[in-house]
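Trainee: What follows is a protein structure lacking sequence information:
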């Protein structure tokens, strides 16, 4: 699928047919039992100069989230070891920057990447906008993937962010891909966008020269003090439909069921897996937002009859 009409056609299928099609694609191209567990750590929190309307770390808003400086490499190593022991195979690190500056802090992030890779885990970072040289240096450090979400459609984007442009986002994705790093990019639903806005975001991702390795689908977590703090909850069936369409459009990618799981029933999460999601973040927080704890996730996977850890042959 490449065009908006093609995405609409799939999205509007009767739900059982849409889920069955997505499941067939999933079974054909991936191991359905391979649901990757990822851990996400905020390595530098708060004070971001961007004005993203959904973000509690923006310096533009008065939110309960305080500021914390960049963590040390030893702190990150400890947290990565804990995540690995709990079953994570990918360790993701996020810093509240508009763009990292070259210098000691960026060098420290490079060492964090080398440390995580040295533990035998995939390493992903999200640091804001990158230059081509920074992407190259991250690649040389062994970075597995770079997360840089498009958030929403090009048309709706200016209503959510004004401190950077949509093309700024795409330029970073191109720099990451050119450096040989896998692209992780998706969006957030529940910000007041239309269903077409969500599909247009997927159209943008499908148009990339290098398809994304993973597509995170986040449900807005309304944060006190942000412009979207009173946003209504996302419709469950709309979430399932979007995941199914993402699975069909990106058959070899991870479709990551990301933020918002703490508000989802066990049954809704299972429906999302049936529709093609094959990755979750676990741990008590996603950067600054709440998330199901490891015990709840272990019970969820046992209920689905899936292994407690990812099989060694899965990729």
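Mentor: Arrived safely, thanks for sending. Owing to the predicted nature of the structure, the values given are computational and were not obtained by experimental measurement. Numbering: from 1, shown residues only.
Trainee: switch to C-alpha atoms for all contacts and neighbour counts from now on
Mentor: Noted.
Trainee: Neighbours of residue 27, how many?
Mentor: 13 (other Cα atoms under 10 Å).
Trainee: and it, that one's in a helix?
Mentor: Yes: Residue 27: assigned to a helix according to DSSP: H, G, I helix; E, B strand; the rest coil.
Trainee: do you know how far it is from residue 94?
Mentor: 32 Å (Cα to Cα, to the nearest Å).
Trainee: same check, this time on residue 194
Mentor: 28 Å.
Trainee: Of these two, which one has the most company?
Mentor: Under the criterion of other Cα under 10 Å, the comparison of residue 194 against residue 94 puts residue 94 first, with 19 against 14.
Trainee: For the more buried one, give me its contacts.
Mentor: Contacts for residue 94 (Cα atoms under 8 Å, 6 or more residues apart in numbering) come out as 40, 41, 42, 43, 44, 125, 126, 127, 287.
Trainee: Could you name the specific helix or strand carrying residue 273?
Mentor: Assigned by DSSP states H and E, residue 273 falls within helix 266-274.
Trainee: and that helix, which residues are buried?
Mentor: Neighbour-count burial for helix 266-274, counted by 16 or more other Cα atoms under 10 Å, picks out 266, 268, 269, 270, 271, 272, 273, 274.
Trainee: Give the closest residue to the fifth one in space, chain neighbours not counted.
Mentor: Taking Cα to Cα, 6 or more residues apart in numbering as the measure, residue 271 lies nearest to residue 240, with 7.0 Å between them; neighbours along the chain are not counted.
Trainee: let's bring in a second model and compare:
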């Protein structure tokens, strides 16, 4: 593995600002395997305060897509170059029960080497009739458990393109985001908190969101996929009518995600907000990585590409 100059991220000294986003690493075995392949910021897939089944198959398909915002279409024909793959997912943020993941996070932490960081992604599981305080407390409970189990950083997932319940769109509600973030931060006792969000459609709302959470959260992770309609060639919804729109990942979303990071960085700098940026979206080469860094990212997290490109971390580190 190429040697890299250590950098600071969220108060820690890490080997590199390169890692894997929430999604690909569901347990300590996966964390360990990818840590050994040179990924330094490892995100444990989103966990809940209760067990939650995955949405039924099909829940991950390869897609053909253009760069617009129209439908994408499921395909069995893959590009010759794995770096060009795009896909769509509809998992619903499944989770094993806390008794499992709390112990497993400790195993994941023990598997990391010097200069590597364990990020644990958490989400609330709202029940019918819950108040805002109950939603916030559920996030905070998961965050506190993750911290106690050994997380270096907790990431609160405020955005999931394929979840129909309230936890999937929290970032769109600025006052709610501020309330939840305040509660979660209070439960962490100073441990760094990241907030994972999607694309904010209006500049004013983006500025208001970033202002509201600055000083509570240490940073923002964006973008959590881009929601588009996912259809078969004949027009049928791939994931059913309830989940017509789902999260699109991979090559096709890279440029929109770079633009989103650039816009967020402009607001953070203009407002002098104490927020780091962890960029996600379609990174499958050293050039893609550098595109995010040039746009203002402090760290770059890959989503699906490490599955298809097992030597990607080495390739990117050779360019640093």
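Mentor: Happy to help now that I have it. Here the structure is a predicted model, which means the values were calculated and not measured.
Trainee: ok, and what's touching the helix holding residue 273 of the first structure?
Mentor: Helix 266-274 of the first structure is contacted from outside by 19, 23, 236, 239, 240, 243, 244, 257, 261, 300, 304, using Cα under 8 Å, 6+ apart.
Trainee: can we see that at 10 Å?
Mentor: 19-20, 22-23, 26, 32-33, 35, 236-237, 239-244, 255-257, 261-265, 275-280, 296-297, 299-301, 303-304 (Cα atoms under 10 Å, 6 or more residues apart in numbering).
Trainee: Return the subset of these lying in strands.
Mentor: 255, 256, 257, 279, 280 (DSSP state E).
Trainee: three-state assignment of residue 217 of the first structure?
Mentor: For residue 217 of the first structure, the assignment made with three-state DSSP gives strand.
Trainee: ok, it - how many residues close by?
Mentor: 24.
Trainee: Enumerate every residue touching the aligned residue in the second structure for it.
Mentor: Mapped onto the second structure by TM-score structural alignment, residue 217 of the first structure lines up with residue 222. Applying Cα under 10 Å, 6+ apart, we find residue 222 of the second structure in contact with 21, 159, 195-199, 257-258, 260-261, 264, 277-281, 297, 300-301.
Trainee: ok, now with 6 Å
Mentor: Contacts for residue 222 of the second structure (Cα atoms under 6 Å, 6 or more residues apart in numbering) come out as 196, 197, 279, 280.
Trainee: hang on, the earlier thing: so which of the ones in strands among the contacts of helix 266-274 of the first structure is the most crowded?
Mentor: Most neighbours among these, by other Cα under 10 Å: residue 255, with 31 neighbours.
Trainee: Tell me the spacing between whatever residue of the second structure lines up with that residue and residue 165 of the second structure.
Mentor: Aligning on TM-score structural alignment places residue 255 of the first structure opposite residue 277 in the second structure. To residue 165 of the second structure, residue 277 of the second structure is 26 Å away according to Cα to Cα.
Trainee: how close does the closest residue to residue 179 of the second structure other than its chain neighbours get to residue 176 of the second structure?
Mentor: Ranked by Cα to Cα, 6+ apart and with sequence neighbours excluded, the top spatial neighbour of residue 179 of the second structure is residue 136, at 7.3 Å. Residue 136 of the second structure sits 9 Å away from residue 176 of the second structure, going by Cα to Cα.
Trainee: Those two: which is more packed in?
Mentor: Remark: of residue 136 of the second structure and residue 176, residue 136 carries more neighbours, 21 against 18, as counted by other Cα under 10 Å.
Trainee: how near is that one to residue 182 of the second structure?
Mentor: 9 Å.
Trainee: for residue 230 of the second structure, same thing?
Mentor: 35 Å.
Trainee: So these two - more neighbours on which side?
Mentor: Applying other Cα under 10 Å to residue 230 of the second structure and residue 182 shows that residue 230 carries more neighbours, namely 31 against 18.
Trainee: now the helices: where do they sit in the stretch 1-150 of the first structure?
Mentor: For the stretch 1-150 of the first structure, the helices defined by DSSP state H, counting those that start in this stretch occupy 4-11, 15-29, 73-85, 104-118, 132-140.
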